[in-house]
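*Asks:* Sequence and predicted structure are below.
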Amino acid sequence: MYLGKGKFPPVKNFISVIHSKDGLFEDFKEKISKDFGEIDTESEPFPFDFTDYYKPEMGENLYRQFFSFKNLTEGDFIVEIKKKCLEYEEKYSEEGKRRLNIDPGYIDLYKLVLVSEKYMGHKIYLREGICADMVLLLGKNKITPFVWTFPDFKSGIYDKYFLNLRNIYKNQLKEMKIIP
């Protein structure tokens, strides 16, 4: 989809939260929606058992869950969302340990992008210490991971949610007359 030089379609923002089902996810979701608007989708809680990376900090029996915001934004707005999510991570921490791992991202018709403070060779620096990480290629009925894609995203367990989210986003673009 080409809109003309220097013109880009808005994106659909979502948030990934790793949590332990202790009620903080719901509390966070309610608070962040006051900051960034109505939530229009929410995934089921997926068991997060692909790695023990967060176990020392967050404990066992972790889940990853996603939700998206109804309103579309410019792509670079994701930096503002990440900064606010970092504040919430700190707010919910106890004794210097996170109880929520909060990673915002966005989709457009072609890709899923997460943002992070961690720089690596495949990530693109945006601003204010935030990097973009293109994690998945999105197609009409297919999702393709990259070599660097996180194992849980690579596994396909989230594909149904993200393909549905892409369809919702595509319908929003049609309503806005950005695509036919």
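*Replies:* Looks like it came in fine.
*Asks:* use CA for all of it now, contacts and neighbours both
*Replies:* Noted.
*Asks:* Give me the most central residue, the protein.
*Replies:* Gly105 (3.2 Å; CA atoms, centre = their mean).
*Asks:* Spatially nearest residue to it, not counting backbone neighbours?
*Replies:* If the residues on either side of it in the chain are set aside, Gly105 comes closest to Leu114, at 4.1 Å by CA to CA, 6 or more residues apart in numbering.
*Asks:* Report the secondary structure state of the one you found.
*Replies:* Secondary structure for Leu114, judged by DSSP: H, G, I helix; E, B strand; the rest coil, is strand.
*Asks:* so who does Gly105 touch?
*Replies:* Residues counted as contacts of Gly105 (CA atoms under 8 Å, 6 or more residues apart in numbering) are Asn13, Phe14, Ile15, Ser16, Ile78, Leu112, Val113, Leu114, Val115.
*Asks:* And for Lys111?
*Replies:* Neighbours of Lys111 in contact, by CA under 8 Å, 6+ apart: Met134, Val135, Leu136, Leu137, Leu138.
*Asks:* let's see it at 7 Å
*Replies:* Lys111 is in contact with Met134, Leu136, Leu137, Leu138, counting by CA atoms under 7 Å, 6 or more residues apart in numbering.
*Asks:* Comparison target, given below:
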Amino acid sequence: MGDVITQRPVLLIAAVFSRHPAALDWTRERFAAVWGPVALASDCFEHRETTYYEKSMGPDLQKMFLAGERLVDPGQLPELKLAANHWEEEYRAANNHAEARPLNIDPGYLTEAKLVLASTKDRDHRLYLSQGIFAEVTLHFARGGWQTRQWTYPDYQRADYHEFFTRCREYLRQRYREQFSGPAGG
């Protein structure tokens, strides 16, 4: 029988996209107010790899990533996704945009070995967590870089995304060194 061990906390990541810059700003403020300060934020990327979201979100989507300063328990992913879904609805109700879904927030987490994203959609490669939320390993880190899987979304295969996730990984490793490298026995 294997020993059950407590998992180290992980780096909270949120992928945020919209055609409205105000929606991205609103989400960054909400992230910081509820989940803690933003440690790293990416530039805005054109979301150009698919037209899947155009019907509900409109054209010319921009995506950005936020990474939290505060490390989190990976077991919190369902609650984080449910909160993000609530924020999307809150933003939609408070703003008069033409789109049915003016904002999309996808939380996940990053470890030294992988990027995990939460989803409400079941697929053959996703594991059910709880409360209607699934998780997938979207990228994994091997051979000195981020590697994709056959199910990795096309935009997550981009080098500029990988550069940001590498910065996040370096930040997380620094946090681990600070947090877990105290004197022996302490």
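*Replies:* That came through, no problem. Every value quoted in this text rests on a predicted model; they were computed, and no experiment measured them.
*Asks:* Drop the TM-score for these two in here.
*Replies:* The TM-score (TM-score structural alignment, normalised by the length of structure 1) is 0.92; 176 aligned residues with a CA RMSD of 1.8 Å.
*Asks:* Neighbour-wise, which one of the contacts of Gly105 of structure 1 leads?
*Replies:* Asn13 (28 neighbours; other CA atoms under 10 Å).
*Asks:* Excluding covalently adjacent residues, which one is nearest to the counterpart of that one in structure 2?
*Replies:* Per TM-score structural alignment, the equivalent position to Asn13 of structure 1 in structure 2 is Leu12. Leaving aside its chain neighbours, Leu12 of structure 2 sits nearest to Tyr109 (4.6 Å; criterion: CA to CA, 6+ apart).
*Asks:* Helix or strand: which one has the aligned partner of that neighbour in structure 1?
*Replies:* In structure 1, the residue paired with Tyr109 of structure 2 is Tyr106, using TM-score structural alignment. Assigning secondary structure by DSSP states H and E places Tyr106 of structure 1 in strand 101-107.
*Asks:* Now do the helices in structure 1.
*Replies:* Along structure 1, the segments classed as helices by DSSP state H run 24-36, 55-58, 78-92, 151-154, 159-175.
*Asks:* The third one vs strand 101-107, what angle?
*Replies:* Orientation note: helix 78-92 of structure 1 sits at an angle of 160 degrees relative to strand 101-107 (axes from the mean of the first three to the mean of the last three CA atoms, to 10 degrees).
*Asks:* which of the residues in helix 78-92 of structure 1 are buried?
*Replies:* By 16 or more other CA atoms under 10 Å, the buried positions in helix 78-92 of structure 1 come out as Ile78, Val79, Ile81, Lys82, Lys83, Lys84, Cys85, Leu86, Tyr88, Glu89.
*Asks:* With the fourth one instead?
*Replies:* By 16+ other CA under 10 Å, the buried positions in helix 151-154 of structure 1 come out as Asp152, Phe153, Lys154.
*Asks:* That one vs structure 2, average offset?
*Replies:* Superposing on structure 2 and averaging over aligned pairs (mean CA distance after the TM-score superposition for structure 1), helix 151-154 of structure 1 comes out at 0.9 Å.
*Asks:* Contact partners for Pro151 of structure 1?
*Replies:* Phe50.
*Asks:* Kindly state which residue of structure 2 is aligned to it.
*Replies:* Counting by TM-score structural alignment, the partner of Pro151 of structure 1 is Pro154.
*Asks:* from memory Glu99 of structure 2 sits against Gly58, does it?
*Replies:* Yes - Glu99 of structure 2 is within contact range of Gly58, at 6.3 Å (criterion: CA atoms under 7 Å).
*Asks:* quick one: which of the two has more around it?
*Replies:* Neighbour comparison, Glu99 of structure 2 and Gly58: the larger count goes to Gly58, with 18 against 15 (by other CA under 10 Å).
*Asks:* Show me what the more buried one aligns to in structure 1.
*Replies:* Superposed on structure 1 with TM-score structural alignment, Gly58 of structure 2 falls opposite Gly59.
*Asks:* which residue sits closest to that match, ignoring its sequence neighbours?
*Replies:* Ser20 (7.9 Å).
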